[in-house]
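Colleague: need coordinates for the following:
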Amino acid sequence: MRSVHVTGPDTNSWVEVERPRVGPRDVLLKMKACGICGSDALYSQVGGIPPRQGATPLGHEPAAEVVELGAEATGVEIGDHVVVDTMAFTDGLLGSGGLQGALSEYVLVKDIEPGKQLRAIPKEIPWQVAALNEPMAVAHHAVNRSGATSGDKAVVFGAGPIGLGAAISLKAKGVAHVVVVDIQSSRLEVAREVGADAVINSAEEDVVARLIALHGEATDGLGHGGHAGSDVYIDAAGAPAVVKTILQAAKHRAVLTIPAVHKKPVEVDFGKILAAELDIRTSMGYPTEIFEVTDALISNTDKYAKIISHTFPFDQALEALDLAKTPGAADKVVVTFD
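Modeller: Prediction:
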């Protein structure tokens, strides 16, 4: 069967590999869709994931159909449409350094455990939307880490897939007012469509002043004014300017959660923000959220569909990877299979 691998620095290639053979407790999946993640470009750039340089299968945002079961496999049925916990495979992380990747015709789930690696979804959910389950779990984990709750006022920086997913999750938790900040008007329009209460174009507006107008003025722990009344900030952009703006805006005991990957060190003047008693939290992956977010995906299919900017057939997976890694060319790219 065909599979997409990193075969060298900045090189992705089609590779012919053996179709998996199903053991007694295994489940064979036929891939139906796979999203392209920013980390795929990183894996390609460095030539793979140590210690598997030059031989890394790609794809870790899958949606699939169950097509074969081992005699002792339980928990799913042939024909089920499923989303996948790519971190729960016994042969390594799917598409992130493990022996398999979801940009392949078939993937084998070895030693299936009911409810652990797979969850069945309604068959009316479009495959490309089902493929968002993995990245939306990342966004949902960031929201959980933030502690945002009903009645809070929240700000999401970055209207890419993770930021938009976070905005949807925040509203689902009953957050009273969600603002999304970005520099691209087209992304901000999508943010409105998925439920953001307000948007800010940081290339055109004073973000702190606008947040004060939207969320009211607040103080730091010493009573100094000029701070926004926002309770929660989520950095889904990964730009140093975002952190600087949040530190300037943050009121006493606001929470900043960072799921974004910062590729360079960010300078923080802790002396300057000491009085704010800002709570800074990082967020990675989805320890419990991979199937928690599935219910939201099922309930809000139309909203999540708006996150997808481009789809490509599997035959054009290399082109999809190239587009996804080109800055500003696409928001969310999904590969679909026949």
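Colleague: okay, CA-based contacts and neighbour counts for the rest of this
Modeller: Fine.
Colleague: which of the residues in stretch 167-185 are buried?
Modeller: Judged by neighbour count using 16 or more other C-alpha atoms under 10 Å, the buried positions of stretch 167-185 are 167-171, 173, 175, 177-183, 185.
Colleague: cool, stretch 79-99 as well?
Modeller: For stretch 79-99, burial by neighbour count (16+ other C-alpha under 10 Å) applies to 80-89, 93-99.
Colleague: and the next element down the chain from the longest helix along the chain?
Modeller: Across the chain, the longest stretch assigned as helix under DSSP state H is helix 133-146. Using DSSP states H and E, the helix or strand that follows helix 133-146 towards the C-terminus is strand 153-157.
Colleague: list the helices and strands the longest helix of the chain packs on?
Modeller: helix 161-172, strand 232-235, strand 255-258, strand 279-282, helix 292-299 (3 or more C-alpha pairs under 8 Å, 6 or more residues apart in numbering; DSSP states H and E).
Colleague: could you dump the ones you listed into CSV with distance to Pro51 added?
Modeller: Output for the helices and strands packed on helix 133-146, formatted as CSV (distance: least, C-alpha to C-alpha, whole Å):
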stretch, distance to Pro51
helix 161-172, 28
strand 232-235, 31
strand 255-258, 28
strand 279-282, 26
helix 292-299, 32
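Colleague: right, so of these, which gets closest to Ala198?
Modeller: Among the helices and strands packed on helix 133-146, helix 161-172 comes nearest to Ala198, with 10.9 Å by C-alpha to C-alpha.
Colleague: from Ala324, how far out is Ala88?
Modeller: Distance of Ala88 to Ala324, computed by C-alpha to C-alpha, to the nearest Å: 26 Å.
Colleague: in the stretch 201-338 of the chain, which spans are helices?
Modeller: Remark: helices assigned in the stretch 201-338 of the chain by DSSP state H, counting those that start in this stretch are 207-215, 240-249, 270-273, 292-299, 301-305, 317-324.
Colleague: Val66: which of those is closest?
Modeller: Distance to Val66, taken as C-alpha to C-alpha, is lowest for helix 292-299 among those, at 17.6 Å.
Colleague: let's see this one next, to set against the first:
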Amino acid sequence: MKSVHVTGPDRVEWVDVEKPVIGDADVLLRIRACGICGSDAMYTHIGGIPPHVGATPLGHEPAGEVAEVGARVEGFEIGDHVVVDTMRLNDGLLGSGGAQGALTPFVVIRNVQPGMHLKKIPAHVPWDVAALNEPMAVALHAVNRTAPQPGAKVAIFGAGPIGLGALLGYRRKGAAHIVVIDVQPERLEKALEIGADAVINSTTEDVATRLLELHGDAPPSFVREARPDTDVYLDAAGVAVVPQTVSVLAKSGATLGIVAVHKQPVELDFAGILLSELTVVWSMGYPTEIFEVTDDIVENWERYAKIISHRIPFEHALDALELARTPGAAEKVTVVFD
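Modeller: The predicted structure is shown next:
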């Protein structure tokens, strides 16, 4: 069967691989959809990821249908629709350096344990929306890391898929007011559609002034000048100006979460940050959130569907990867299988 692999720096190709054969404790999944992640472009640029540099199978945002079930497997039947914890496979991270990737028709899950590797979803949820489960878990982990309290005022920098997923996550956690900040009007319009209370275009508006208007003045502290009464900031943009901006905006006791990948070192004024006692937390992957987010996707799949901008057939998966890595060309690209 055909599989998409990184075969060298900035080179992605079709590779012929054997269809997996299952054992008594395994499940074979027919992949029905797989999202394209920004990390796929990173893996491509560097030529793979250890231990498979030069031959890395791609695809780590899958949704699939159970195609075969081993004799000793309980809890799953042929035809079940499922989402996958791609960090728990026994042969490595799916599509992120492991032996398999989900940009291929079939993936085998070895030694399946219900509640650990797979979670069933209703058949009415579209495959491409189900494939958002993995990135939405990333977003929910970022939300959880910032520990928002009910009634919190939140500012999210970056209206890409993770930022929009965090918007939905903060709303579930009881945030009272959520502002989304970006430089692209189309992204900001989508944020409003999905449920942002307000948006800020940082190319035409002053972020500090607008946040003061939207969230009010913070109580006095060691910081004497007026600062927004924003409780939580989330960096889902990955540009240095975001943490630098937050470091001079944050009120006493605010939290900044970093979920975006920064490709260059960021310089921060620690003396200035000291005054606000800003808490900075970091978010990577989804230690517990992979199936926590599933029920909300099932219940609100039409809202999540708005995050997807492009749906590309599997036979054009190489084009989908190129589209996703082209700045400004697409928001969220999903590969769909027949």
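Colleague: quick one on the thing from earlier: filter the buried residues of stretch 79-99 of structure 1 down to just the ones in strands.
Modeller: The strands in this structure, assigned by DSSP state E, contain 81-84 from the buried residues of stretch 79-99 of structure 1.
Colleague: quickly check these for the two that are furthest apart.
Modeller: By the measure C-alpha to C-alpha, His81 and Val84 form the most distant pair in these, at 10.1 Å.
Colleague: tell me, what's touching these two both at once?
Modeller: Shared contacts of His81 of structure 1 and Val84 (C-alpha atoms under 8 Å, 6 or more residues apart in numbering): Ala63.
Colleague: residues contacting the residue nearest to Phe222 of structure 2 when sequence neighbours are not counted?
Modeller: Take Phe222 of structure 2 and drop its neighbours on the chain: the residue closest to it by C-alpha to C-alpha, 6 or more residues apart in numbering is Leu275, 5.8 Å away. Counting by C-alpha under 8 Å, 6+ apart, Leu275 of structure 2 touches 222-223, 252.
Colleague: redo those residues as CSV? Include distance to Asn201 of structure 2 and neighbour count.
Modeller: Listed next are these as CSV, based on distance: C-alpha to C-alpha, whole Å; neighbours: other C-alpha atoms under 10 Å:
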residue, distance to Asn201 of structure 2, neighbour count
Phe222, 30, 11
Val223, 26, 19
Ser252, 25, 23
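Colleague: separation between the residue nearest to Thr219 of structure 1 when sequence neighbours are not counted and Ala71 of structure 1?
Modeller: Nearest non-adjacent residue to Thr219 of structure 1, counting by C-alpha to C-alpha, 6+ apart: Gly225, 4.4 Å away. To Ala71 of structure 1, Gly225 of structure 1 is 67 Å away according to C-alpha to C-alpha.
Colleague: need the strands for the stretch 1-150 of structure 1, in chain order.
Modeller: According to DSSP state E, counting those that start in this stretch, the stretch 1-150 of structure 1 carries its strands in the segments 2-8, 11-16, 27-35, 56-57, 62-69, 81-84, 106-109, 118-121.
Colleague: returning to that earlier point: among the helices and strands packed on helix 133-146 of structure 1, which is nearest Trp14 of structure 1?
Modeller: helix 161-172 (26.7 Å).
Colleague: quick check: what element follows the closest one along the chain?
Modeller: Heading C-terminal from helix 161-172 of structure 1 (DSSP H and E), you reach strand 177-182.
Colleague: what sits against Lys263 of structure 1?
Modeller: Per C-alpha under 8 Å, 6+ apart, neighbours of Lys263 of structure 1: Gly238.
Colleague: report how many residues lie close to Val333 of structure 2.
Modeller: Neighbours of Val333 of structure 2 under the rule other C-alpha atoms under 10 Å: 24.
Colleague: so what's the residue lying closest to it once chain neighbours are set aside up against?
Modeller: Closest residue to Val333 of structure 2 apart from its sequence neighbours, by C-alpha to C-alpha, 6+ apart: His310 at 4.7 Å. Counting by C-alpha under 8 Å, 6+ apart, His310 of structure 2 touches 330-334.
Colleague: counterpart of His310 of structure 2 in structure 1?
Modeller: The alignment partner of His310 of structure 2 in structure 1, by TM-score structural alignment, is His310.
Colleague: equivalent analysis for Val143 of structure 2, please.
Modeller: Val143 of structure 2 maps onto Val143 in structure 1, by TM-score structural alignment.
Colleague: so that match makes contact with Ser169?
Modeller: Yes: judged on C-alpha atoms under 8 Å, Val143 of structure 1 makes contact with Ser169 at a distance of 6.8 Å.
Colleague: hmm, back to that, tell me which of the contacts of Leu275 of structure 2 persist in structure 1.
Modeller: Counting by both residues aligned by TM-score structural alignment, their matches' C-alpha atoms under 8 Å, the contacts of Leu275 of structure 2 that remain in contact in structure 1 are 222, 252.
Colleague: same list, the contacts of Leu275 of structure 2, but as CSV with distance to Ala63 of structure 2 please.
Modeller: Below are the contacts of Leu275 of structure 2 laid out as CSV (distance: C-alpha to C-alpha, whole Å):
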residue, distance to Ala63 of structure 2
Phe222, 50
Val223, 48
Ser252, 43
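Colleague: what about the residue lying closest to Ile246 of structure 1 once chain neighbours are set aside, how many neighbours?
Modeller: Among residues not flanking Ile246 of structure 1 along the chain, Tyr233 sits closest, at 7.3 Å (C-alpha to C-alpha, 6+ apart). The tally of other residues near Tyr233 of structure 1 (other C-alpha under 10 Å) stands at 28.
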